[in-house]
Structure formats: C-alpha cells, structure tokens
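Participant: Sequence plus predicted model, see below.
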Amino acid sequence: MATYLKQTSLAAGKPSSTKVDVPGIVRGVIDDIRSQGDAAVRRYSEKFDKWSPPSFKLSKDDIDAIVSKVPKQTLDDIRVVQQNVRTFALAQRKSINDFELEIRPGVHLGQKNIPISSVGAYIPGGRYPLLASAHMTIVTAKAAGVPRVIACTPPIMGVIPSSTVAAMHYAGADDIYILGGVQAVSAMAVGTETIGKVDFIAGPGNPFVAEAKRQLFGEIGIDLPAGPTEVLIVADEYADPSTVATDLLSQAEHGPDTPAILITTSRALGEQVIKEVDRLLKILPTSAIASVSWSTFGEVIVVNNLDEAYKLADTYASEHVQILTESPREALEKMFHYGALFLGEKTCVSYGDKVIGTNHVLPTKGAARFTGGLWVGKYLKTVTYQEVTSEKESGELGRLCGRAARAENFEGHARSGDVRAMKYMGDKFEWLDGQKNGVHT
C-alpha cells in the first residue's frame, strides 16, 4: 500500500478566469499563413517576436559571422555532443534493415526503409536557448538520410541566439531561419513564397507550437504530441537524498508545470528528500520556476518493496524515469512504460537532455504507454513491395483471393483474383464467359 509523504497541490495550478483560446489563436495563424504566405509570416513575427529582418533565412555569410561569435569551448562541446547523438542514431539506422523474403516458390515480399524527403526542425528559444534540440532533431534526421532539413529558431529578446545557430549549422541543417512560434511551424508545414513546404516537423515548443503541430498533423507528420517535461525517480534506502533532490529539481526548472515524483521503499529517504528539496530551492537560481512545479506537481510516495515501486511507476508512464537503487538494471526487466530509463547514480536525466547521445524528444502525458520517443526510425517510411513470378503460385493466390474477397462481399477484388486463376490455372468463371485468356473474343 502506498503512503504519500507529499501529494500534488493543484490549487496553485487552477486556470485563471481569463482563459486563453490557444486552439483558436493557432487556427487563425495557420489559416492566415495558408492564404497570405510570407506577408502573414512577417506580420505575426512582428506581433509575437518584434522581429522583422529583410530575410528570415540566414545566408552562408550570416551563419559564418554568427558562428564566429560563439566561444571556442562552446563550439567544441557542440561537436562532441553531436558526435554522441550521431553515433547512436547511426547505430539505430544500422539496426533497421531492408529485406526480401520468398515465402513460397516465386512469391517475393520485401520491405524498404525510405527517408522522408524533407523535414522541418523547430528549435525553441523562449525561456532558454535549447541547443540540444538542434542536436536531437537535425542530427538524427541526417543520420536517417533525410536529404533536406530546414530549421527554425526564434530570436531571444530581439537577438539572434548565436550558439543555437552554430548547433543547427554543425548538425547539418540545409537552411536556417530566425523565425519562431506558430508562424514558423505553419510556414514550414504549408509552405510560403520563400519557405519550402516540408513533409514532417520535429522539435519541442510552447503550448502554441504544440497545438500548431497537433492541428497540422495529417497534412504533415510530427514527432510527438508535446507536453510538460516529466521526471520520476525510483529509489531504495541506498540512494543519496541530496542526489535525489538535485535530480528532481533539475527537471522541475523546465517549467512551472513539471511533475517531479519520487517513489521509494524508504520512508526515511523520502522525508530527507523533501527537506533537501526545500533547502536547495532557497539557493537554486531557477527556483522561481522549479518551486512552482515542486509545490504544485511534486509527489513523494513510499511503497513496501521495489516490485510495488516499479508497478506504480508504470502507471505514470513518465517521460524520464531514473532508477537510484542498489541494482538499477532490474528495472529493464520489470518496467514497461517510460520514455527513457536512466540507470544508477552515475547516470542522470540531464545527461540524456544535453549530452549523452540518446534522444531527448520523448513521450509525455502517458503517451509512453504506446510509443517511444524521437529516433532515427521516425524519419523513415517503412514501405513494402511484392512480386509473384510463378504462374502456379499466382493462380493459387487468385483462387484464395476470390474466396477471401467474396467472404467480405468485395466482388471487384475477387475478380482480380479470378483473372489470374483463369490465366494460370484454367479455371472457368461465369462473369468471364466470352473471354479467352483475359482478352475479349
């Protein structure tokens, strides 16, 4: 039976009486950009970002000048992180194989994995310049073999985020636009006079960006429906309270609506973590944000044993699940619903967010029950093909198709099979009377 040392307090998270109509605002922006193109893009960029340069697209000279302003250490770190992401993504790509199988003599079935032709990567700005999102979206797309990747990022307080541009450039973006929000996503999705339409959009963003991707899904593909960052830690009595508290707050600083949850087998640990979180919030530079998440969505739950902990953790299907136990790899066998696992004290969610090489675009809001996160396979279309070279097998399949289709009252389908059964097996069909070998007499 679970005991809650701390429960969510949603009173602070109740919506205000002046609720913003996010879907309606987004729908209006998309419709305007669809009908007015670049003029609407510029109007909304001026309105939302106070940004209206002669061209939203950066030239090669622009990029070179911007990258030259980035500290050498930052550029070196970008290269190292991107090589980690690239190495893992290429290994994923290598694991996905084309194949052809002859299931019966002369009956060939095959599978091919074809990269999406064009991808748009959205790299958020807002509260933080998210360099890592460039690594995760663009590098992975290029590892999949996507020939054209364009990338958008907003100005931050009227300034081009130079480190983000460097990350986009080194990641392999073919075109870079300083453009943000719904207007960027819409322009990439529907196309304008100067921004070519893409087939797929990846990358996180604020609720308006997430809603734009949701509304445009179907017209384009998207990586995942996005929600607030989530972290859940499973810990036993061997865990260090300071480490647990620090790791919870490392994610709580993402935004004021981040669930930060501890499930532990030790009441003493749970109580110590609560005290340590309170202490750390007094000295954390981002405590204004993290404290709201912790007070509103933070939970500390004590269970009887680790089996109960894993079972309860699975009900959350959290984006990030960190295992701080004596035997962390046990979770690989006992947990099933998570975006990504982080095993042991030497590993932390921040590594996955920023540097280690796995992708940080992960399912939220329980979506981990049915999907994983962004990976090289999201940028591939797995397609099939078939060929029958044996007359006998084509005739047998024709007979089978005729029977199967008529069981569903699909007479047209059945007749496609009948033609092959007649040609290759000599079968007679009333509807084919007056024909010989499929040709009118």
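Facilitator: Now that the structure is in, tell me what you want to look at.

Participant: okay, CA-based contacts and neighbour counts for the rest of this
Facilitator: Fine.

Participant: And stretch 370-383, what's buried?
Facilitator: Of the residues in stretch 370-383, 372-380 count as buried by neighbour count, 16 or more other C-alpha atoms under 10 Å.

Participant: Repeat that for stretch 212-224.
Facilitator: 212-217, 220-224.

Participant: Which SSE is immediately downstream of the lengthiest helix in the chain?
Facilitator: Longest helix of the chain, by residue count under DSSP state H: helix 72-95. Going down the chain from helix 72-95, the next helix or strand is strand 99-104, by DSSP states H and E.

Participant: How far does that next one sit from its chain's centre?
Facilitator: On the basis of C-alpha atoms, centre = their mean, to the nearest Å, strand 99-104 sits 33 Å off its chain's mean C-alpha point.

Participant: who touches residue 113 in this structure?
Facilitator: For residue 113, the contact set (C-alpha atoms under 8 Å, 6 or more residues apart in numbering) comprises 96-98, 380-383.

Participant: what's the closest of these to residue 159?
Facilitator: residue 380 (34.9 Å; C-alpha to C-alpha).

Participant: Not counting its neighbours along the chain, what's nearest that closest one?
Facilitator: Computed as C-alpha to C-alpha, 6 or more residues apart in numbering, the closest residue to residue 380 that is not its neighbour in sequence is residue 115, at 4.3 Å.

Participant: likewise residue 164?
Facilitator: Leaving out its chain neighbours, the residue that sits closest to residue 164 by C-alpha to C-alpha, 6+ apart is residue 131, at 4.9 Å.

Participant: what's the burial count for that neighbour?
Facilitator: Residues lying near residue 131 (other C-alpha atoms under 10 Å) number 21.

Participant: Hmm, it is touching residue 167, no?
Facilitator: Yes - between residue 131 and residue 167 there is a contact under C-alpha atoms under 8 Å: 6.0 Å.

Participant: that older thread, and the contacts of the longest helix of the chain?
Facilitator: With C-alpha under 8 Å, 6+ apart as the criterion, helix 72-95 contacts 135-136, 139-140, 143-144, 163, 166-167, 170-171, 354-359, 375-377.

Participant: How many neighbouring residues does residue 126 have?
Facilitator: Residue 126 - counted by other C-alpha under 10 Å - has 16 other residues nearby.

Participant: Check whether it sits in a helix, strand or coil.
Facilitator: Residue 126 falls in the coil class when you classify it by DSSP: H, G, I helix; E, B strand; the rest coil.

Participant: Strands along the stretch 251-400 of the chain, start to end?
Facilitator: Secondary structure of the stretch 251-400 of the chain (DSSP state E, counting those that start in this stretch): strands located at 260-264, 299-302, 320-324, 340-343, 380-388.

Participant: now the longest one against strand 99-104, angle please.
Facilitator: An angle of 30 degrees separates the directions of strand 380-388 and strand 99-104 when computed by axes from the mean of the first three to the mean of the last three C-alpha atoms, to 10 degrees.

Participant: then this one, side by side with the first:
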Amino acid sequence: MSLILKPALTTEHTGSSRPAVRSTVEAIIDDIRNRGDAAVREYSQKFDDWTPENFRLSAEQINQIIASLPQQVIEDIKFVQAQVRRFAQAQRDSMKDVEVETLPGVILGHRHIPVSAAGAYIPGGRYPLTASAHMTIITAKVAGVPRVAACTPPIRGKIPAATVAAAHLAGADEIYLLGGVQAVTALAMGTDDIPRVDLIAGPGNAYVAEAKRQLFGEVGIDLFAGPTEILIIADEHADPFIVAVDLLSQAEHGPDSPAVLITTSVDLGTKVLEHIQQILPGMPTKDYAGPAWNDHGQIHVVDSLSEAYALADTFASEHVQVLTREPRRALEQMHDYGALFLGEGTCVSYGDKVIGTNHVLPTKGAARYTGGLWVGKYLKTVTYQEVTDKKSSAILGELCGRASRVESFEGHARSGDVRANKYAGTPMQWAPVNQTAGKS
C-alpha cells in the first residue's frame, strides 16, 4: 500500500534559481567589485536603511550592547555555546594527522590545516538568529581559524543585540553590522574597510545563497542552502499531536519550507492532519507556516518502516525526525539526510537552537552527496611526501618513467629517469645536452 493523504500542491520553490535573483545578485557583485566600500554603503542604505559611520563594531560598542541584555539571555547563550563547542571539539579530536611509510624510506602523510580567515554570515532579516552565530563562529574557532569575521544585518533599523552578544561570546574577531549580498561580497573579495576571507559559512535568504553560488571559487563556501526542510518518519506508536507540532515548527521558517510526514499508520496520518488544521490558524507565524504547509506539506502512508526509510531517502531531507518504537533502526537503514533526530525526546528545534550539533545543513537533495557544516569544513587536508631511501627513489623513478611515457608526458618521465640514473645507474632513455646526472 502507498497512500498520499496530503499531497504537495507544488514542488517548485522560489529562490536563488530564479533569473531575477541571479541577475540582481550579479549586478550587485559587479558594482561592489568596481566601486568597493562606496557600493557596499549604498546597498546597505537601500536594503537595510543602515549607513553607520563604521560597519564594524568597536569593542566599546560591543560591551555596551551586551550590557543592555538581560542576564538570563547571556547565560542561555553561554550554555548553548558550551554544547556546540563540546561537540565541535569532539569532531576535531577525531581528525588525526597521518604519516605512513609505504616502502622503505617512502613517507606519506597528511595534515589538517585551518583556513587563515573565515566569514560567518548570520542572517537576521525577520528574526535575530543567534544560533547561527554559535554554529559558524565556534566551529571555526575550534578548527583553529585565527581570524573570524562575522556579518549580521540590522533588523528594521535596530541593532540585533542578542546576535551581537552571541557572535562576541562565540569568539568572533570582527563583527560587522552588514547584511545581504553586500556583506557576502565584501567578505569574499575584500574592500578597504573589510579584509577578505578564505571561506564563508552560514545560511541566508535566496539572494545571499545566490551570492555564495556566484562567488564560489573566488572564495570557499560551506554549502548551497535552500529553504528549511523537515521529514518525519512515524509509526503507530507516535503521538500525532507532537508530530503535528514538530512539522509546523519547521514550516514557520518560510513559505517555501517543505514539511513531510511518512507513516505506517493511516490513523496517525489522519490525526496529524486534523491537529495541523487546528493548530495552524493560531500560530503567530502562520503567515509563513500556512503557505509552507498548504503548498509544500505532504503526508504519505506506507506498509512498513523499511518502505518508509526507503521513501525518506528519496527526499534526502535536511532534517529527518524518527518517531518510532525503535528509532535507532534509521541509523542502519537510511543514508540520505542532513541530520537525524531520533525518538520523541528529540526534536529538530533542539538541533536548530540548543543541543550542540550544527544546524547549517544540506537542502534540496544535496544530502545525497554532502553533510552539513562541521569543523572539517574549515580545515584543508593537505598531503606531504618524502623519499629518503635512494633505492626506493630509483624504483619509483623507473616506474615513473614508464608510466609517464604511456601518457606521452616526457617531462614527467625525465624527472623519474634522472633519479633512477643517479641512485641506481639506470640508463636514461634520453641524452641531456652537456649534462650528465651525477653519481652518488
């Protein structure tokens, strides 16, 4: 049996793929490339009505902003950041440098080196997303990035005090009250006032996502992000009220956010639909959650949990919440997801806000080939090689000569030839002019 209790009305999403978004972003990037800080300031005025004397906050300003917040807000930020830092440190500790001797005197290795500078984009158009500061800045600092520059926009002309506090407490070296394409572009290419970075991380709206896409290559990025997604797998043991609440908790991110339920129980699916219809009209964020659920919400009923896991993998959803009697089975049977949330005691909102794992995750099917933001994203895994044994170098030299000539790379072959000749007396297949390889 495969039954759709509630289909999506559309599978199309507005976003960075729209021609109008692409052309607008391209024009802004080109203008900033040509005019630098003057263009950045004009776009900040145009889009955020914000043109301070200096976009970068001074230490004194930061201290004043933090002092304006209730102590409970500060304590909560510190608690959550401790969770993020603890998990990020565990990830970093799992990444070991490697050195092996593959042949006598042939030493190969790799090292994990942090990028020199990272940009943390912390969105704030509708809400002060303090959690994004934790995810992007703490993770970079645990990775060992020496300079982290944070950008966040003003919200309706006001300083987002909690976001500034979160960025500072997370360890940001610079904090700029600057948002949108202009912030991402300034970080990527650098201006007189904002030095460039090597990698930009953090979520954003369709224009920010498109700016990251267009600038990728000129700067590194964490991943391409689209609308927030939730998929819940539930059996007959799940609480339909909790399922409904959790689906809507993610739908409120925006009108394009898909919320999907896959269940083995027609009864549960029906009750979830009824609960959503009751809850949605009273939600303060119904203007976003309503269109998201109406247009992109889905409820599928399948015969077994194995079918549920297989169907869920075809969505490759950003967040997959498993509300079943044995939720850990999903760890064995699923492979395409951004993050798993196992059991009734866990919810996607914990991952978004407080639990410690990173909430910057792949969307729009990208979970088929990548995971989310983590410590490793800020690290370059680079190799080194050293040959100290002359006999081994001669063996490799002869092999290099043969392998390179198969591909018609004569210059490569000669690099191998001279070592085989010098270290083992192997005749070279070419005659150097006025030069003989020395013997040792």
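Facilitator: Received, thanks. Quick caveat: nothing in here was measured; it's all calculated off a predicted structure.

Participant: ok, the residue nearest to residue 380 of structure 1 - how many residues close by?
Facilitator: 21.

Participant: before we move on, what about residue 310 of structure 2?
Facilitator: There are 15 residues near residue 310 of structure 2, going by other C-alpha under 10 Å.

Participant: about what we covered before: for the residue nearest to residue 380 of structure 1, list the residues it contacts.
Facilitator: Residue 115 of structure 1 neighbours (C-alpha under 8 Å, 6+ apart): 144-147, 379-381.

Participant: farthest-separated two in those residues?
Facilitator: Applying C-alpha to C-alpha across the contacts of residue 115 of structure 1, the maximum distance is between 147 and 381, 13.7 Å.

Participant: So residue 351 of structure 2 is in contact with residue 361, correct?
Facilitator: No - here residue 351 of structure 2 lies out of contact with residue 361, judged by C-alpha under 8 Å, at a distance of 10.5 Å.

Participant: Looking at those two, which is more packed in?
Facilitator: Set side by side, residue 351 of structure 2 and residue 361 show more neighbours around residue 361, with 27 against 19, by other C-alpha under 10 Å.

Participant: residue contacts, that one?
Facilitator: Contacts of residue 361 of structure 2 (C-alpha under 8 Å, 6+ apart): 223, 225, 318, 338-339, 371-373.

Participant: so which of the residues you listed comes closest to residue 324 of structure 2?
Facilitator: For the contacts of residue 361 of structure 2, the nearest to residue 324 of structure 2 is residue 339 (16.5 Å; C-alpha to C-alpha).

Participant: Next, count neighbours for that closest one.
Facilitator: Residue 339 of structure 2: 23 neighbours (other C-alpha under 10 Å).

Participant: list the contacts for it?
Facilitator: Contacts of residue 339 of structure 2 by C-alpha under 8 Å, 6+ apart are 318-320, 361.

Participant: ok, it to residue 162 of structure 2 distance?
Facilitator: 26 Å (C-alpha to C-alpha, to the nearest Å).

Participant: same check, this time on residue 96 of structure 2
Facilitator: Residue 96 of structure 2 is 36 Å from residue 162 of structure 2, by C-alpha to C-alpha.

Participant: How about residue 116 of structure 2?
Facilitator: In terms of C-alpha to C-alpha, residue 116 of structure 2 sits 27 Å off from residue 162 of structure 2.

Participant: Between those two, which is the more surrounded one?
Facilitator: Counted by other C-alpha under 10 Å, residue 116 of structure 2 and residue 162 do not tie: residue 162 has more neighbours, with 21 against 15.

Participant: where's that one, which helix or strand?
Facilitator: Going by DSSP H and E, residue 162 of structure 2 is in helix 161-170.

Participant: what about that helix, how far off from structure 1?
Facilitator: Following superposition, helix 161-170 of structure 2 is found to deviate from structure 1 by 0.3 Å on average (mean C-alpha distance after the TM-score superposition for structure 1).

Participant: and that helix with helix 71-94, angle?
Facilitator: 40 degrees.

Participant: contact partners of helix 161-170 of structure 2?
Facilitator: 62, 65-66, 68-69, 73-74, 77-78, 81, 128-131, 133-134, 137-138, 150, 152, 175.

Participant: From those residues, keep the buried residues only.
Facilitator: For the contacts of helix 161-170 of structure 2, buried by 16+ other C-alpha under 10 Å: 62, 65-66, 74, 77-78, 81, 128-131, 133-134, 137-138, 150, 152, 175.

Participant: Go through those and flag which are in strands.
Facilitator: 150, 152, 175 (DSSP state E).

Participant: List the contacts of the last one.
Facilitator: Meaning residue 175 of structure 2. Here residue 175 of structure 2 is in contact with 56-57, 149-152, 164, 167-168 (criterion: C-alpha under 8 Å, 6+ apart).

Participant: Give me the ChimeraX select line for these, limited to the buried ones.
Facilitator: Applying 16+ other C-alpha under 10 Å to these, the buried members can be selected in ChimeraX as follows:
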select :56,57,149,150,151,152,164,167,168
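
Participant: Neighbours of residue 82 of structure 2, how many?
Facilitator: 18.

Participant: likewise the one 4 residues further on?
Facilitator: Counted with other C-alpha under 10 Å, residues neighbouring residue 86 of structure 2 total 16.

Participant: The contacts of helix 72-95 of structure 1 in helices, which ones?
Facilitator: Per DSSP H, the subset of the contacts of helix 72-95 of structure 1 in helices is 140, 143-144, 163, 166-167, 170-171, 354.

Participant: From those residues, pick the one nearest residue 293 of structure 1.
Facilitator: residue 354 (20.9 Å).

Participant: show me the contacts for the closest residue to that closest one other than its chain neighbours.
Facilitator: Leaving aside its sequence neighbours, residue 354 of structure 1 sits nearest to residue 132 (C-alpha to C-alpha, 6+ apart; 5.6 Å). Applying C-alpha under 8 Å, 6+ apart, we find residue 132 of structure 1 in contact with 167, 353-355.

Participant: Distance of residue 132 of structure 1 relative to residue 358 of structure 1?
Facilitator: 11 Å.

Participant: Give me the common contacts of these two.
Facilitator: With C-alpha under 8 Å, 6+ apart, residue 132 of structure 1 and residue 358 have no common neighbours.
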